[in-house]
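K.L.:
Pasting the sequence and the predicted model now:
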Amino acid sequence: MSWELTAADLPDLSRGAALLGTGGGGDPYIGSKLVERVLGAGAITVLDPDDVTADALVIPTAMMGAPTVMIEKVPAGTEAVLALRTLESHLGRRADATMPIECGGINSMIPLAVAAETGLPVVDADGMGRAFPELSMETFAVYGVHGSPLAIAGERGDCVIIDTGDDDRQMEWLARGVAIRLGGVGHIAEYAMSGDEVRRTAIPRTMSMALSLGRAIREAREQKRSPFDALAEALSTTLYSHMRELFVGKVVDVERRTTDGFAKGHARFAPLDAGDELEIAFQNENLTAHLGGVLIAIVPDLICVVDAETAEPITTEGLRYGQRVRVLGISTPALMRTPEALAAFGPRAFGLSDEFFAVESR
């Protein structure tokens, strides 16, 4: 069922999207402010995937690059619409709707800002069900829709079309180089598809789920209940039905560098009492969690670092020494655990030698 989103929904939506972004996807505060600037007192129509007509043209919009850059290089706010219009001109057809490519703080917000600016509806689905660092790591690509042609735009009005046919990895490589030369980030329009292809390849209703998760955390705080119990309950009826608490402790070290268009590094956490330390490796998003040297969670399952008391999600660029945190493991949908999906965004896609195992199995 389709629904209307207003500015009052943005704090809950950005909180839930940041959680699903598993440390990546960009700063949720910046994203919500981009939408507020153009939305005002208006509303955005969010289309259920089942309500998108079969031949509708859906063009997802997003930001790509290193999330660390966004802290100092705030978008002008014009880039995503420019990318959309450039791709529409290249295709010779106007979009009927836009859509996120991933869940994440800013990348759940970019399509909303585009919708508020253009009047387009936003489809309640995405192509990752979380956040991943590379454009080729999409369920769209896994199940037969390719990202090319892609349009990428910068804040100075620069715009480039990249067309690599069905080679999504080459598209990612070229677009990453352009994003670096645009200052570390670029805004993109890609994976143009029909309504039928949305239903076949996308993770459905992730935007409404992010809103419900963010709302569950907030309402639990207001009612003096455990936000972690509320979060587990809210997840239990979704495609992400299993949540495990992996660790409770504090940040004792963060090694982070911006390189090759990504934020890469490791974070180390010490328990509040006696016990083993936890180490998380990340590339924009959290990839692995090792407790005392033993692997306890791995991509594509979600590894989420949140405030130990409030359950507020903490992005990889937001990790700081001394933060008290809980680390949560959340299962991904079955659509993201098939052999085809794991080949695209499982451990081996990140150069890891470990095999995938379900977080709920440990």
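P.N.:
All right, it came through fine. This one's a predicted model, so the numbers in the text were calculated from it and none came from an experiment.

K.L.:
only C-alpha atoms for contact and neighbour calcs from this point on.
P.N.:
Noted.

K.L.:
Hmm, K33 and G105 touching each other?
P.N.:
No. Between G105 and K33 there is no contact under Cα atoms under 8 Å: 11.3 Å.

K.L.:
what's the neighbour count on T98?
P.N.:
When neighbours are defined as other Cα atoms under 10 Å, T98 has 27 of them.

K.L.:
Shouldn't it be within a strand?
P.N.:
Yes. Counting by DSSP: H, G, I helix; E, B strand; the rest coil, T98 is part of a strand.

K.L.:
how near is it to E190?
P.N.:
Per Cα to Cα, to the nearest Å, T98 is found 10 Å from E190.

K.L.:
Common neighbours of those two, please.
P.N.:
I59, P60, T61 (Cα atoms under 8 Å, 6 or more residues apart in numbering).

K.L.:
Tell me if I'm right that the last one and A153 touch.
P.N.:
Okay, so that is T61. No. The pair T61 and A153 fails to qualify as a contact (Cα under 8 Å) at a distance of 11.0 Å.

K.L.:
Return every residue with contacts to both of these two.
P.N.:
The contact sets of T61 and A153 overlap at A80, A83, H187, I188 (Cα under 8 Å, 6+ apart).

K.L.:
In CSV, list these along with neighbour count.
P.N.:
Compiled in CSV, the shared contacts of T61 and A153 are given as follows (neighbours: other Cα atoms under 10 Å):
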residue, neighbour count
A80, 27
A83, 28
H187, 28
I188, 30
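
K.L.:
Can you tell me which of the residues you listed lies closest to P111?
P.N.:
In terms of Cα to Cα, no member of the shared contacts of T61 and A153 lies closer to P111 than A80, at 8.1 Å.

K.L.:
Below is structure B, check it against A:
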Amino acid sequence: MKILRTVYAEDLEDIAIGGAILGTGGGGDPYVGKLMAQQAIRQHGPVKIVDVEELPDDALVVPVCMMGAPTVMTEKLPQGEELINAFRQLEQLMGRKIDAVLCGEAGGVNSTTPFVVAAMTGLPLVDGDGMGRAYPELQMVTFTMHGVSATPMVLCDDKGNSIVLETVSNAWTERLARAATVEMGGSALLAFYPMSGAVAKKAVVRGTLTLCANLGLTLRQARAQHADPVDAIVEMLGAKVIFHGRVRDIDRRTVGGFARGSARFDGVEDWRGHSFKLDFQNEFLMAERDGEILVTTPELITLLEADSGNPVTADALKYGLRLVALAFPCNEQWRTPEGIALVGPRYFGYDIDYKPFDFA
């Protein structure tokens, strides 16, 4: 099997940062996921990244991720054993060996959690994920659009509990797994969406891990060369700056296993005199400027520190931070009617239709 790249512990720095940029404010603290993955790689060896096309059609591919409110994840750190426990239990349920690991989503912690399992098992990690970004609910993956069932699924917590789910739909998987996650203390580790190599080739958003690594590298090089790090990220992603301002007010609460709320900004420099608002449910979902809706899910909205270019997650927002808001295009699968039904603004309760953002 051809290897795209071999990932060592030090490579996780770039991947975690890139994952947080793609994570649109969610996916958990990149620092937490990075530490977990680095520890696993140092203990078990580097991880081999492969293109999904390298997998045999009859291969068994399993994504892993962390579920719950990002605000809880930073206080209830996983040990890493929870993930491998979920993975091995799912393997037993499937009655055969798993052949490759996959990211459930691109996000701060969930771009790096699959490295834990890949390092501990020696299995290849597919260069891709199920979103190309982060979303708050389990059914919000491209896998759902390709008829992949989220179950059988195994959830594990830090206390040693594990739960196996078999559900009638991926929406029901989300409802039941969310309730279990709340009871488990607000976060859980899981293995789910088992699929064949043939299905993975159709369903996976490709190149995610390579993009994460390149984003982190681009940011690091821009700072080393004393270039503008935000401009470097904008150019690489084909993004558009939609605001530059300071956080004026944050309304954030943990409800039903999600971090929900909004943040308001006052403009600085060229944006002085303008206002900005971001709504989030773990991830940034809708941006308003001067009271008018500007961009919505499924387009990606992310926040970068104005000076360093470092991504800022929804749970890390605090008063006075000077941030640049970017919008950039989603994967084309999300712009289909099926994609909009899963992750469009109306699903999240906004009384508006999705309108593609003009990135020209």
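P.N.:
Yep, that arrived. No experiment lies behind these values; they were computed from the predicted model shown.

K.L.:
in the stretch 251-360 of the second structure, which spans are strands?
P.N.:
Assignment of strands within the stretch 251-360 of the second structure using DSSP state E, counting those that start in this stretch yields the ranges 258-267, 275-281, 283-289, 292-296, 300-305, 322-328.

K.L.:
More neighbours: T61 and A153 of the first structure, which one.
P.N.:
In this view T61 of the first structure and A153 are compared by other Cα under 10 Å, and T61 has more residues nearby, 32 against 27.

K.L.:
Report the secondary structure element holding that one.
P.N.:
Taking DSSP states H and E as the criterion, the element that holds T61 of the first structure is strand 57-65.

K.L.:
cool, and G177 of the first structure?
P.N.:
In the assignment (DSSP H and E), G177 of the first structure maps to helix 168-181.

K.L.:
Residue range in the first structure corresponding to stretch 151-158 of the second structure, please.
P.N.:
Mapped onto the first structure with TM-score structural alignment as the criterion, stretch 151-158 of the second structure occupies residues 148-155.

K.L.:
what residue of the second structure is the furthest out?
P.N.:
In terms of distance from the mean C-alpha position of the second structure, G273 ranks first, at 33.0 Å (Cα atoms, centre = their mean).

K.L.:
What residue in the first structure is paired with that one?
P.N.:
Under the alignment (TM-score structural alignment), G273 of the second structure pairs with G275 in the first structure.

K.L.:
show me the contacts for that match.
P.N.:
By Cα under 8 Å, 6+ apart, the contact list for G275 of the first structure is empty.

K.L.:
ok, 10 Å please
P.N.:
G275 of the first structure makes contacts with L291, G292, as judged by Cα atoms under 10 Å, 6 or more residues apart in numbering.

K.L.:
gap between it and R268 of the first structure?
P.N.:
Taking Cα to Cα as the measure, G275 of the first structure falls 13 Å from R268 of the first structure.

K.L.:
quick one: which of the shared contacts of T61 and A153 of the first structure is nearest to Y143 of the first structure?
P.N.:
Using Cα to Cα, those come closest to Y143 of the first structure at I188, 20.8 Å.

K.L.:
Tell me the secondary structure at that closest one.
P.N.:
In terms of secondary structure, I188 of the first structure is strand; the call rests on three-state DSSP.

K.L.:
For the corresponding residue of the second structure for it, which non-adjacent residue is spatially closest?
P.N.:
Matched to the second structure by TM-score structural alignment, I188 of the first structure sits across from L190. Residue nearest to L190 of the second structure in three dimensions, not counting chain neighbours: L155, with 4.4 Å by Cα to Cα, 6 or more residues apart in numbering.

K.L.:
How about Q38 of the second structure?
P.N.:
For Q38 of the second structure, the nearest residue in space outside its immediate sequence neighbours is A9; the separation is 4.7 Å by Cα to Cα, 6+ apart.

K.L.:
And that neighbour? What does it align with in the first structure?
P.N.:
So, by TM-score structural alignment, A9 of the second structure is matched to A7.

K.L.:
what do you get for L102 of the second structure?
P.N.:
Matched across to the first structure, L102 of the second structure falls on M99, judged by TM-score structural alignment.

K.L.:
Quick check: that match vs P300 of the first structure, distance?
P.N.:
With the distance defined as Cα to Cα, M99 of the first structure ends up 21 Å from P300 of the first structure.

K.L.:
ditto for A116 of the first structure
P.N.:
Looking at A116 of the first structure against P300 of the first structure, where the rule is Cα to Cα, the gap reads 31 Å.

K.L.:
So which bit of the first structure is the longest helix that the second structure contains matched to?
P.N.:
As assigned by DSSP state H, the longest helix anywhere in the second structure is helix 208-224. Helix 208-224 of the second structure falls opposite residues 206-222 of the first structure when the two are matched by TM-score structural alignment.

K.L.:
and if you look at stretch 341-351 of the second structure?
P.N.:
Under the criterion TM-score structural alignment, stretch 341-351 of the second structure matches residues 343-353.

K.L.:
and the matching stretch, how far apart are its ends?
P.N.:
Length of stretch 343-353 of the first structure, first residue to last, Cα to Cα: 13 Å.
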